[in-house]
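Engineer: the sequence isn't on hand, but the structure is:
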């Protein structure tokens, strides 16, 4: 029995009552309907409103691709749902009236009375915790490594599972922890961060658990601990690998019993927080060396998330640079030259985002004009002249060097640069991707755009 027009209208009527944008597609990727929320969010994305998308394929509308997502290096939730006969969820970059945005996409099959799949309903949930464009706050990125991290954040955030953030120093672990908090059901309660570096036993207990009046010399009043301050919210323990063994025992007891006592107190209090921990240390190796408790490690390692270094997400550097410039410098119209962005993307960043931010802030203080050049960045870099040599090589004056007429939006700059690269003799995706520090999938996707 075919799915009748009346049944389709009934489905659309049901979807109109739901808050998230949803579209209905057939097995050939064609959009056959859109609910009110989709029309409200996306009707302005093209002339003719929602009518302009009906009959078009979803990948044309969402990605501006000419082929399905899975043929352009992306995971296609419709294809996966079709193959498995069940709902599938992926994180994508979608074109919206505001530009490209991170969207959590879930595709669900719709069956007729005989159990055959006749349509697919795609639900689109905009990700508020990260931006694919320069932003004054929060997480910023669009590389595959960044998207893999963000997808894990969105998966674990609604749960109560303990999250362990693992990555090099300066990769933005506290911002990731805040994203977990903001995407969770605890978002309206406090986010409390604790730096575990250098904590002594007495200071750890007093800071974490609080103390009663008179508990020790100088305790003139009762103090609430950070565990109590984080009640109902998220407790973020940064650099957990720095905790000495004696404090690891106290933390383990808190996590195992869910209770604690203030220093000098007798009442047992119940803790109510979601734990996110972070470290740049190799905790597995520390466990093998008996420098970190095995039982605590497995308490913390419920849901590990790797925070990628800049070397793993090199293509995000121009985007991050523009965002950091906006955050550290409030001078209107200040921007990087094309050569400066190329210089930043080609440099090694041992300190990751923290080092990048510091260098940009120094450059803003030392620059008088509206444009920050590669030479100025090299001048303020503290690396023994290596950066100055690199800056001299950017755009090096050769006849075939990459040039632009002036400041351009990042997306347009990237488009021009890739076009110039692909026009060079012997250029192909397989050889260019490693040189650019991106995967072949990512480069193919950018070229398709």
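Structural biologist: Great, that's in hand. No experiment lies behind these values; they were computed from the predicted model shown.

Engineer: can we go C-alpha only for contacts and neighbour counts from here?
Structural biologist: Noted.

Engineer: that's a helix at residue 285, yeah?
Structural biologist: Yes: assessed with DSSP: H, G, I helix; E, B strand; the rest coil, residue 285 lies in a helix.

Engineer: how many residues are close by it?
Structural biologist: Counted with other CA atoms under 10 Å, residues neighbouring residue 285 total 11.

Engineer: I'd say residue 204 and residue 249 touch.
Structural biologist: No: applying CA atoms under 8 Å as the test, residue 204 and residue 249 come out as separate, 11.8 Å apart.

Engineer: so between these two, which is more surrounded?
Structural biologist: Taking neighbours as other CA under 10 Å, residue 204 and residue 249 compare with residue 204 leading, 19 against 14.

Engineer: and the more buried one, helix, strand or coil?
Structural biologist: helix.

Engineer: same check, this time on residue 122
Structural biologist: strand.

Engineer: which residue packs closest to it, ignoring adjacent ones?
Structural biologist: residue 107 (4.3 Å; CA to CA, 6 or more residues apart in numbering).

Engineer: just checking, that neighbour touches residue 119?
Structural biologist: No: assessed by CA under 8 Å, residue 107 is found out of contact with residue 119, at 10.1 Å.

Engineer: identify the residues contacting residue 413.
Structural biologist: Shown in contact with residue 413 (CA atoms under 8 Å, 6 or more residues apart in numbering): residue 338.

Engineer: check it against this one:
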């Protein structure tokens, strides 16, 4: 395979072209060698000594072989196979440590269609972290990165998103990441927890009401839909919306118009819709428990949020992050044997359960080093409570009332 000389007009023109991109960019040869970088790359990731003929996988990951040979997706290899630009999400080595980066690979051909170079565009993912960070998605496992790749694709659009996954898996954090990655980030993310709401309460919360519209309405109230104007409306546990209210929700989504309870005035709100549920909505549609037309309205871009069991590689990272969030004044650590106990646990409550266990461990520990006995005691609390509840229910005498 022929390589274009570094002093050729073609090479010089492409190298200068990199400065026209609004993100870090590098020029890569067909054999992975970095030939040029732009100033934004230098500012974001540091300089690359081009005379040393470094290859992209060495600089970005510290690998000695291409990414696809190291167990990751390789954008260059994918572009070679498809013949057009490809996009993947990678974890790159940076001066700040490991960071999530969206990589777009553009093939450059000559007039005869011969492949000459690749232009690699790199955009940092600000809503996620591979380290201890507050208010960010944290993870580095394959299942986490697959989810994050979809989040970064859909965030800049206004498409409705449906988050699917078990309770406690972090769907609200994902909704926040979608909002923060959108053009609406400067406006509000408004959340409505749909579980347990009656028809009247759901309507009042969502659309608002005017004074005197029902018993107890002593003053007018602005609904969440109106508060979400220009921002994002997040409906958590959408599967629990009463069937009788689903038609009103459908009309809201279709027209972006609504009437506060007790009012004849029609209002409008331009919001981005994100919904979440742990239920199987498709089965609910078949059972007649969820409107089919509403299902297709909210299910424009579904994203599966993996459970903690599917993110075993992230467990140690999540533990470090949660310990920091739970105790800002004192830094706690787990022993290796304590970590092994948690690795064997199923976590039916997912990240929410892990947070509870670590919070107990902090309270039960006399030092900042949490050992296996403390973790086991924290796990046993739930087990003992369940056993006590079972014994109580089995021995309790029936009560009779006159």
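Structural biologist: Cool, the structure landed. Keep in mind the model is a prediction, meaning the values are calculated, not measured.

Engineer: picking up where we left off before, I'd assumed the residue nearest to residue 122 of the first structure was in a helix, is it?
Structural biologist: No: read with three-state DSSP, residue 107 of the first structure is strand and lies in no helix.

Engineer: distance of it relative to residue 121 of the first structure?
Structural biologist: Noted for residue 107 of the first structure: a distance of 6 Å to residue 121 of the first structure, by CA to CA, to the nearest Å.

Engineer: which residue of the two possesses the greater neighbour count?
Structural biologist: Higher neighbour count among residue 107 of the first structure and residue 121: residue 107, with 26 against 23, using other CA under 10 Å.

Engineer: what's that one aligned with over in the second structure?
Structural biologist: Residue pairing (TM-score structural alignment): residue 107 of the first structure is matched to residue 105 of the second structure.

Engineer: hmm, residue 119 and its match touching each other?
Structural biologist: Yes: here residue 105 of the second structure reaches residue 119: they are 5.9 Å apart, a contact under CA under 8 Å.

Engineer: give the aligned range of the longest helix seen in the first structure in the second structure.
Structural biologist: In the first structure, assigned by DSSP state H, the helix with the most residues is helix 352-366. Mapping helix 352-366 of the first structure onto the second structure (TM-score structural alignment) gives residues 350-364.

Engineer: what of stretch 134-145 of the first structure?
Structural biologist: So stretch 134-145 of the first structure sits over residues 132-143 in the second structure, by TM-score structural alignment.

Engineer: what's the matching stretch in contact with?
Structural biologist: 91, 127-131, 145, 173-174, 177, 306, 310-314, 317-318, 320-321, 324-325.

Engineer: what lines up with residue 192 of the first structure in the second structure?
Structural biologist: When the second structure is aligned by TM-score structural alignment, residue 192 of the first structure is paired with residue 190.

Engineer: so what would you say the end-to-end distance of stretch 21-29 of the second structure is?
Structural biologist: From start residue to end residue, stretch 21-29 of the second structure stretches across 18 Å - CA to CA.

Engineer: quick one: the residue nearest to residue 122 of the first structure from residue 354 of the first structure, how far?
Structural biologist: Noted for residue 107 of the first structure: a distance of 38 Å to residue 354 of the first structure, by CA to CA.

Engineer: cool, and residue 18 of the first structure?
Structural biologist: For residue 18 of the first structure relative to residue 354 of the first structure (CA to CA), the value is 42 Å.

Engineer: same check on residue 273 of the first structure?
Structural biologist: Residue 273 of the first structure is 28 Å from residue 354 of the first structure, by CA to CA.

Engineer: equivalent range in the second structure for stretch 219-235 of the first structure?
Structural biologist: Going by TM-score structural alignment, stretch 219-235 of the first structure sits over residues 217-233 in the second structure.

Engineer: now the terminal residues of the matching stretch, how far apart.
Structural biologist: Start-to-end span of stretch 217-233 of the second structure (CA to CA) is 24 Å.

Engineer: fine, thanks again, bye for now.
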